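> only geometry, no sequence info:
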């Protein structure tokens, strides 16, 4: 109820008035039933724009840091993410990450639209980075279609180093559903998972027009952070 009311009366009108988002390919979304929405990730505000332009409710696998904050802002984040039905994603690996994916699979089995950013983190420079295998695990375990999507211009609204958004028009391009029936018998095969993930990233690249970099964005961020710290120590 909170999700629908916020979208209809608060967030939706504000976003549509200020940012005037455009969307292509809405007819590629299923009117009902589960699907994974796999999108590039350019900005913190991505998870605001997608629910506004997608007619059906979207649940996201969101990093669990949003549930761990302290003080008033921490309590607000926990309340908001729970009220809007988001699912905490532990990115530390191992059993913790697997439990998070289990919750995502259950959401799909319940018939939800599940949003995920296969890169695992925001792009540090506007390029598209290697996808992590979680999106393939979800698709193969739940046996649902993956709908590739591309956000356009959200990095202009809120770059990594900016907390207050700028006014800039943004867009969302929704691609045709992808099915991976031939891989359903290889759910636990990491080579199959990599093949599925790479196919998804290829479609996102085609839709977004981004340059593709075949390394993880998190690795690039770590290197950039190390360079900054080295500069400070000089």
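All right, it came through fine. Remember, predicted model here, so these are calculated numbers, not experimental data.

> alpha carbons only for contacts and neighbour counts from here, please
Fine.

> got the contact list for residue 133?
Neighbouring residues of residue 133 by Cα atoms under 8 Å, 6 or more residues apart in numbering: 118, 190, 193, 194, 197.

> helices or strands up against the helix or strand that residue 61 is a member of?
Taking DSSP states H and E as the definition, one finds residue 61 inside strand 58-63. Contact here means 3 or more Cα pairs under 8 Å, 6 or more residues apart in numbering; DSSP states H and E; on that basis strand 58-63 packs against strand 87-89, strand 113-116.

> rebuild the ones you listed as CSV, extending it with mean neighbour count and distance to residue 60.
Conversion of the helices and strands packed on strand 58-63 to CSV gives the following (neighbours: other Cα atoms under 10 Å; distance: least, Cα to Cα, whole Å):
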stretch, mean neighbour count, distance to residue 60
strand 87-89, 22, 6
strand 113-116, 24, 4
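
> try it against this one:
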């Protein structure tokens, strides 16, 4: 299986990157620990899924982690064909940010092609769950991918991402109304943890232990980031 290289097309350079630069003004991001992330080899970024539906903090993550730094670009992994993909503007964005299908085969192909991947193991559980709380029970695909591809895993925490919409109104059948509908301009702090090397073997027990270690590292980083988070209207 092959994956096309990250799409630095006119849609990226003329639309999405200017959008990301505007988001930098809106969210006033600070970056912590990026210097520890390898700049010349692919990695697997793993993070808690934000409690929001607009994808803005993820677009900004691309700007601060690789577009402006020269690091290896990441390909977000996502489920295809959701209701969000059918929305006029958001659907267009999701089709052109360089996502790949959320399968182990697609992730390994991207990594072997020299690109990083971004994984939100909690998915909808964390999208609709309590703020700043991991729910990765039974989700270990990221560890199997790391072992297969032989690449490190980098924990990420985005402080403030879960505070963009203070209220969520369940509408049934998996739909929700997020309030306010436009995310609040909360300060975002991007924290990158130390890279974790996967086991050299694909033994299920060792891969499982590695998955647990990664989850614990992300949970600790989320707690640290949350404790250090700036006040919503801070100017610093």
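Everything's here; your move. Source: prediction; values computed, not measured.

> ok so, going back, ok, the contacts of residue 133 of structure 1 in structure 2: which stay?
With both residues aligned by TM-score structural alignment, their matches' Cα atoms under 8 Å, the contacts of the contacts of residue 133 of structure 1 that structure 2 also has are 118, 194, 197.

> in helices, which of those appear?
If you go by DSSP state H, these have 194, 197 in helices.

> tell me the counterpart of residue 39 of structure 1 in structure 2.
Matched by TM-score structural alignment, residue 39 of structure 1 corresponds to residue 47 in structure 2.

> contacting residues for that match?
118, 119, 120, 121, 155, 156, 157, 218.

> which of these tops the neighbour count?
The most crowded member of those is residue 157, carrying 28 neighbours; neighbours defined as other Cα atoms under 10 Å.

> tell me which element the corresponding residue of structure 1 for it falls in.
Residue pairing (TM-score structural alignment): residue 157 of structure 2 is matched to residue 150 of structure 1. Here residue 150 of structure 1, judged by DSSP H and E, is contained in strand 146-152.

> got a list of contacts for that strand?
28-29, 35-42, 46, 139, 170-179, 200, 203-205, 207-208.

> picking up where we left off before, now render the contacts of residue 47 of structure 2 as CSV, adding distance to residue 15 of structure 2.
Listed next are the contacts of residue 47 of structure 2 as CSV, based on distance: Cα to Cα, whole Å:
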residue, distance to residue 15 of structure 2
118, 21
119, 24
120, 25
121, 28
155, 28
156, 26
157, 26
218, 32
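
> out of those, which is nearest to residue 181 of structure 2?
residue 120 (22.3 Å; Cα to Cα).

> can you pull the contacts of that closest one?
Residue 120 of structure 2 neighbours (Cα under 8 Å, 6+ apart): 46, 47, 48, 49, 77.

> what's the spacing between the residue of structure 2 most remote from its centre and residue 149 of structure 2?
Using Cα atoms, centre = their mean, the residue of structure 2 lying farthest from its centre is residue 203. It sits 26.8 Å away. From residue 203 of structure 2 across to residue 149 of structure 2, the span is 14 Å (Cα to Cα, to the nearest Å).

> tell me the contacts of residue 111 of structure 1?
32, 33, 34, 35.

> please name the nearest non-neighbouring residue to the first one.
It refers to residue 32 of structure 1. Excluding its sequence neighbours, the residue lying closest to residue 32 of structure 1 (Cα to Cα, 6 or more residues apart in numbering) is residue 111, at 7.7 Å.

> the one you found matches what in structure 2?
By TM-score structural alignment, residue 111 of structure 1 lines up with residue 114.

> can you give me the strands in structure 1?
22-24, 35-39, 58-63, 87-89, 113-116, 128-129, 146-152, 171-174, 212-213 (DSSP state E).

> of those strands, which is nearest residue 4 of structure 1?
Short answer: strand 58-63, nearest of the strands of structure 1 by Cα to Cα, at 10.6 Å.
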